[in-house]
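>>> Need the 3D shape of this:
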Amino acid sequence: MLKKRLKLVISGAVQGVGFRPFIYRLATELKLTGWVNNSASGVFIEVEGSLENLENFLLKIPTEKPPRSQIQSIETTWLDCLGYNSFEIRHSVSGEKTAIVLPDLATCSDCLNEIFDPNNRRYRYPFTNCTNCGPRYSIIEALPYDRPQTTMKGFMMCCECQQEYENPRDRRFHAQPNACPRCGPQLALWNAHGEFLANQNLALKMAANAIKEGKILAIKGLGGFHLMVDGSNHTAVEELRQRKRRPHKPFALMYPSLDSAKSHCKISPLEEQLLTSPEAPIVLLKRKPHTINLWPFIAPNNPYWGVMLPYTPLHHLLLSDLNFPLVATSGNLSDEPICIEEGEALQRLSPIADLFLVHNRPILRPVDDSVVRIMGGREMILRRARGYAPFPIGLQESEGKISPHPPHTPHPLPLSPSLLATGGHLKNTVAILRDNQVFISQHIGDLSTSEALGAFYQVMDSLKGLYDFEPQIIVCDAHPDYLSSQFAQSQGLPVIKVQHHYAHILSCMTEQGVKSPVLGVAWDGTGYGDDGTIWGGEFLLITEGNYQRVAHFEPFKLPGGDRAVKEPRRIALALIYQIFESFDGLENLPLFDHFSIRELNLIKQMLSRNLNTPITSSVGRLFDGVASLLGICQDISFEGQGAIALEYVIGDLQTNAIYPYKILEETLPLVINWEGIVRGILADLLDNLKPGEISAKFHNTLIEIIINIAEKISQKKVIVTGGCFQNKYLTERAIKRLIQENFTPVWHQKVPPNDGGISLGQIMAAVTRLELGKEV
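The predicted structure is shown next:
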């Protein structure tokens, strides 16, 4: 019988998912000898045996692999036999770090059964895990993924855990966070001064009782702290709002079970699949009618709740003891990063939390909860963090190969230059390019506080350290005042600046595998334009390595600049003044009740004399102005508040009515004149048309503008991207209308349409630029 040796190098998400024991079992079943090990770049295998068994082995790997693994490539080499006597799992080896770090995963059903089984040694143990679940990204220090390179290195396994860890036929074989009550992390309950109150199961019981009494609990979870209160206790929820300085922004709810969530929310099969998935994100769910007035403080004037299920043993145990939903919001002050360390949490959260439920398993990096919404019949990630980050987005080979020395480049470039993208200013993420894969960080947040800026540096250093990555080129937003752009400029490396909306469109194109030419519709609140003004209502024609601004909304003024962003009523005044050049005869509009005479005169002077009135083409700001005109949002306390209110006031209303508008077509770019829209809204207000009907007409008009521009530009593939397309009504109707008119709509799924996706687009812009040999 002919025998051969087969050498395999498997890359992808193949560490921390039970891949080596799978290979061990498969090889021994097929009577093959050899070995398998982890390396910093993937899994290495050598097997010997009959040609037939080796071919079966090769066929079975992709079809029978562990469920959480993902294979990107299998390199095979056929060799002569060496005479292996058995099959073994060898120690990990070092090398170039390209292996994929798996995200943190929700508790699997096997572990869940154990923590609720009184006869199991892990009964009620809140840090139970196995190769199919538990912490990964939040605890790993370096590749390859082995226990000494995680934050579990300080916990020595007991004999029983060690036996599990070393048994290839056990589901805890090389589960790096493996532990039990005898040898693993422990719980403790502290008061707001950091004084010890209880530990282990008593700490959990006392924490549950405190929540029943209306107390605010800070709980250290998987990727950081949550602040938790009884979701049905109005007083407790309102107290949390006041202490956290979060007056209106919706809170997320953690339900004890899927059935309990179904009692309050409408849950489709796809939403159920997301809630119960290993990623376990927050899912935006429509409330059932009878719950609308049940807990008004959870999400004021909002028909959707952000709902998640318990995803760690600690959450399962706490929610099981309570058996009612809890508010579970990030452990931070507004606009600050989530706390991950006990001392930091005491310092920053003691003005908010009454008690602290902590543990001694260190969290290496903050990883917030991900947020997902069903859009166009599939999931759309709105905040990409736990469960998804740092899983990479692969570049198509044709778009990701870079010439070794492009002409006219002042800095010599290696075959595949190391790119670091610093993202935007709001909803910041950073990204690195490594071997045709873009590793996007978890959500960092808005870089408006020193704490957030510190997290920005920390996350960058963490990604660089994990992959032994040193950037050779930095990519940033073209806005000179963004702190992320200023950081890029300060590093003494070649810098590529990327226009904000171009990055939005490339982000969607890259994750969906779409090639140019396309028409990109990029609508958001703010983006630095090529002409130095604020863009945000853009139609860009994308060709290979370039873009052209082919249409945009007619610019309008923002009286007071950033203050107008916080006070949409100022934008409403600016829209009116731009049309009528006066407020005379319009004083009966409810809008004017929100201004004093002095403030009104001041803003009128600003508008007439162009004093501190930057101009913008932003559709996001247009949403704000219309929300103000309708009387549903005059001042905002969180980003997108006006646009969200405008979407939700529509309710279930069905109408195809639109407002008149004009497109000025003398030259490119085409200019969309919105005067008819605002005049129509003012007329409907005087006729006492309901706000929901006015909002629906406004949305419908925007959608018809997309169709109209697409027809004039004659480009069939249409990308919809930017923060405005987090709006379900706008996005789904745009998709529907584009299909009706024989266009091909493309929208986001794996990467947020908001600024959380900017870093991916920046990487793609730089790759394209370098391929074409353009100067850095």
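
>>> hey, let's count contacts and neighbours off CA atoms from now on
Will do.

>>> Apart from its chain neighbours, what residue comes closest to the residue most central in space within the chain?
Centroid-nearest residue in the chain: R384, 1.8 Å away (criterion: CA atoms, centre = their mean). Spatial nearest neighbour of R384, chain neighbours left out: S370 (5.1 Å); criterion: CA to CA, 6 or more residues apart in numbering.

>>> For A252, see how far away that neighbour is.
Here S370 is placed at a distance of 11 Å from A252 (CA to CA, to the nearest Å).

>>> With neighbour numbers in mind, choose between the two.
Applying other CA atoms under 10 Å to S370 and A252 shows that A252 carries more neighbours, namely 25 against 22.

>>> correct me, but the more buried one touches V327?
Yes. Counting by CA atoms under 8 Å, A252 touches V327, with 5.8 Å between them.

>>> For L433, see how far away K464 is.
11 Å.

>>> Hmm, I typed the wrong one, I wanted P517.
From P517 to L433 the distance is 24 Å (CA to CA).

>>> out of these two, which sits in the busier spot?
The neighbour count for P517 versus L433, taken as other CA under 10 Å, is higher for L433 (26 against 17).

>>> Am I right that the more buried one is in contact with S418?
Yes. The pair L433 / S418 is scored as a contact, 6.0 Å apart, by CA under 8 Å.

>>> I have a second one here; can you model it like the first so I can compare?
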Amino acid sequence: MGHNRDIHTRCDDSIVTMTEAGIQILRRSRGYVPESLMMNFQFPLPLLACGGHLKNTFCLGKDNHAYLSHHIGDLENLETINAFEEGIEQFQQLCDLQPEAIVYDLHPEYLSTKFALQSSIAQKIGVQHHHAHIASVMAEHGLKESVIGIAADGTGFGSDGMLWGGEIIVADLAGFERYAHFKYVPLPGGEKAIRQPWRMAAVYLQLAFGEAFIDLDIPFVQQLDWSKWDVMSQMIAKKLNCPNTSGLGRLFDAVASLLLLRSEVDYEGQAPIELEMIATPCNESYLFDISNTVPVILDVAPMIEEIVSDLQNQVPIARISGKFHFTIADILAKQCQRVRKEAGLNRVVLSGGVFQNRLLLKNLFQLLIRSEFQVYINHKVPPNDGGLSLGQAAVASAQLNQ
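You can find the predicted model right below:
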């Protein structure tokens, strides 16, 4: 079908899937937008939440309505930035709304953040990335009391300036406390490490074995480009362009590369997707360490050692993948049990792009249900950064109402 009409608002197809925990929207756009989401609270004033950098959406809040935009996409070129700004103007007209507050992610390099900080709107509110993820679920389900939040994604700017992404927090809409996180590891080359998962595989091997990992008798090490590793190891030692990250998505990248599924990716999440696709169901867990610090540090070095041992013993990679998925679910479920024992909380909220992995979600959901937790996930907005703006709006509203 062809036509010569101008396109005034670009609107992608929506994507919905079924999971163990119910319906999950991966992209909320055509067919859902511009219908508002009803909140069980009142926005104290009209506000605009600008969302994140990838899979961007924005959200307008007015009265008890949250107007989440169509899928804008990754804010990485002029066309998408223009669509973002034009979309905001169109929605303001559609909703008859002039924002009196503007909400943004804490990452200083996000273009959505720069847009907010440069805005003429006087009242500006920054919201931590993973708090917004958890708040998006809380807003959907009308949860106001404190919950155990598990926020799992690739990277998001943390309150300490590090790149978070494997977080267990105790949160309400107004604030949060970081209870536990996966151990920080360097992200060598920054964004380049996301596009080249072999870098994270080498980092985790070094974490587990030290420099002796170069003598390991496994295919990944045998195929490693040592000239590249030499440069990268010097970067890590000198802390040059190697920000620390606790991102769970990067651990999935590392294991996928260790199993030789993918050394470089063509699109976001490709390595973890392929890792999930080959996995066979498993109810056994690898070893892991848990610190007695505050916050608790979750160390997967023992798991990496066991994965290497399995590779040396020619265990099928499908079984290794299945056992890895179950281990991550087991780690997270055990931490929820610890939080419940210490804080008396029984509601668990799951959000972040890693929970688009249906096998991980299934494993964790089942473990939590068996432990008699109440479990909540995103049903009306995406768990990825496409739902971030709703969480930002909910957090800002709660803080303004304090």
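
>>> Report the TM-score for the pair.
After superposition, the two chains reach a TM-score (TM-score structural alignment, normalised by the length of structure 2) of 0.96; 397 aligned residues with a CA RMSD of 1.4 Å.

>>> that older thread, name all residues that sit in contact with S370 and A252 of structure 1 at the same time.
I282 (CA atoms under 8 Å, 6 or more residues apart in numbering).

>>> in what helix or strand does the aligned partner of A551 of structure 1 in structure 2 lie?
With TM-score structural alignment defining the correspondence, A551 of structure 1 maps onto A180 in structure 2. Assigned by DSSP states H and E, A180 of structure 2 belongs to strand 176-182.

>>> now for that strand, which elements pack on it?
strand 163-171, strand 296-299 (3 or more CA pairs under 8 Å, 6 or more residues apart in numbering; DSSP states H and E).

>>> post-alignment, the last one versus structure 1, mean distance?
If I follow you right, that is strand 296-299 of structure 2. Comparison of strand 296-299 of structure 2 with structure 1 after fitting gives an average deviation of 0.7 Å (mean CA distance after the TM-score superposition for structure 1).

>>> okay, and that strand goes to which residues in structure 1?
Under TM-score structural alignment, the match for strand 296-299 of structure 2 is residues 670-673.

>>> The longest one now?
On structure 1, the counterpart of strand 163-171 of structure 2 by TM-score structural alignment is residues 534-542.

>>> Show me the contact partners of that stretch.
So stretch 534-542 of structure 1 is contacted by 501-502, 516-529, 547-553, 614-620 (CA under 8 Å, 6+ apart).

>>> ok, R195 of structure 2 - contacts?
E264, V265, D266, Y267, E268.

>>> In structure 1, what residue corresponds to it?
Under TM-score structural alignment, R195 of structure 2 pairs with K566 in structure 1.

>>> Ok, K55 of structure 2 next?
Match for K55 of structure 2 (TM-score structural alignment): K427.

>>> so the residue nearest to the centre of structure 1 makes contact with N754?
No. R384 of structure 1 lies out of contact with N754 (CA under 8 Å); the separation is 10.6 Å.

>>> Within the helices and strands, which one has the aligned partner of I758 of structure 1 in structure 2?
By TM-score structural alignment, I758 of structure 1 lines up with L388 in structure 2. If you go by DSSP H and E, L388 of structure 2 is part of helix 388-401.

>>> quick one: that helix to structure 1 mean distance?
Mean deviation for helix 388-401 of structure 2: 0.3 Å (mean CA distance after the TM-score superposition for structure 1).

>>> Do I have it right that the match of I758 of structure 1 meets H131?
No. If you go by CA under 8 Å, L388 of structure 2 and H131 don't touch, sitting 9.3 Å apart.

>>> So for those two, which sits in the more crowded spot?
L388 (37 against 29).

>>> what's near enough to touch that one?
G51, G52, T57, H129, A132, H133, S136.

>>> wait, S263 of structure 2 sits on I194?
No. Look at S263 of structure 2 against I194 with CA under 8 Å: they stay out of range, at 10.4 Å.

>>> neighbour-wise, which of the two wins?
I194 (25 against 21).

>>> still on that earlier bit, separation between the match of I758 of structure 1 and G247 of structure 2?
17 Å.

>>> Could you tell me whether I150 of structure 2 really is in a helix?
No. The assignment for I150 of structure 2, made by DSSP: H, G, I helix; E, B strand; the rest coil, is strand rather than a helix.

>>> Could you measure from the aligned partner of it in structure 1 over to P313 of structure 1?
Counting by TM-score structural alignment, I150 of structure 2 lines up with V521 in structure 1. According to CA to CA, V521 of structure 1 stands 43 Å off from P313 of structure 1.

>>> sorry, back to before: the match of A551 of structure 1 reaches P295, doesn't it?
Yes. A180 of structure 2 is within contact range of P295, at 4.9 Å (criterion: CA under 8 Å).

>>> Which of the two has more residues huddled nearby?
Each of A180 of structure 2 and P295 has its neighbours counted (other CA under 10 Å); A180 has more, 24 against 14.

>>> Could you find the closest non-adjacent residue to the more buried one?
Per CA to CA, 6+ apart, closest to A180 of structure 2 is V296, 4.3 Å.

>>> who's in contact with that neighbour?
Here V296 of structure 2 is in contact with Y179, A180, H181, I290 (criterion: CA under 8 Å, 6+ apart).

>>> looking at the residues you listed, which has the most residues close by?
H181 (26 neighbours).

>>> so where do the strands sit in the stretch 51-200 of structure 2?
In the stretch 51-200 of structure 2, the strands defined using DSSP state E, counting those that start in this stretch lie at 59-62, 65-68, 101-105, 123-127, 147-157, 163-171, 176-182, 185-186.

>>> so which of the ones you listed gets nearest A279 of structure 2?
Proximity to A279 of structure 2, assessed across the strands of the stretch 51-200 of structure 2 by CA to CA, is greatest for strand 147-157 (19.7 Å).

>>> What are the contacting residues of the closest one?
106-107, 128-131, 133-134, 163-172, 245-250, 332, 336, 339, 345-355, 384.

>>> where's Y376 of structure 2 relative to N40 of structure 2, distance?
Y376 of structure 2 is 16 Å from N40 of structure 2, by CA to CA.

>>> Going along the chain, name the helices of structure 2.
78-94, 111-117, 129-141, 191-195, 198-209, 219-223, 226-238, 248-258, 270-278, 301-312, 317-343, 358-370, 388-401 (DSSP state H).
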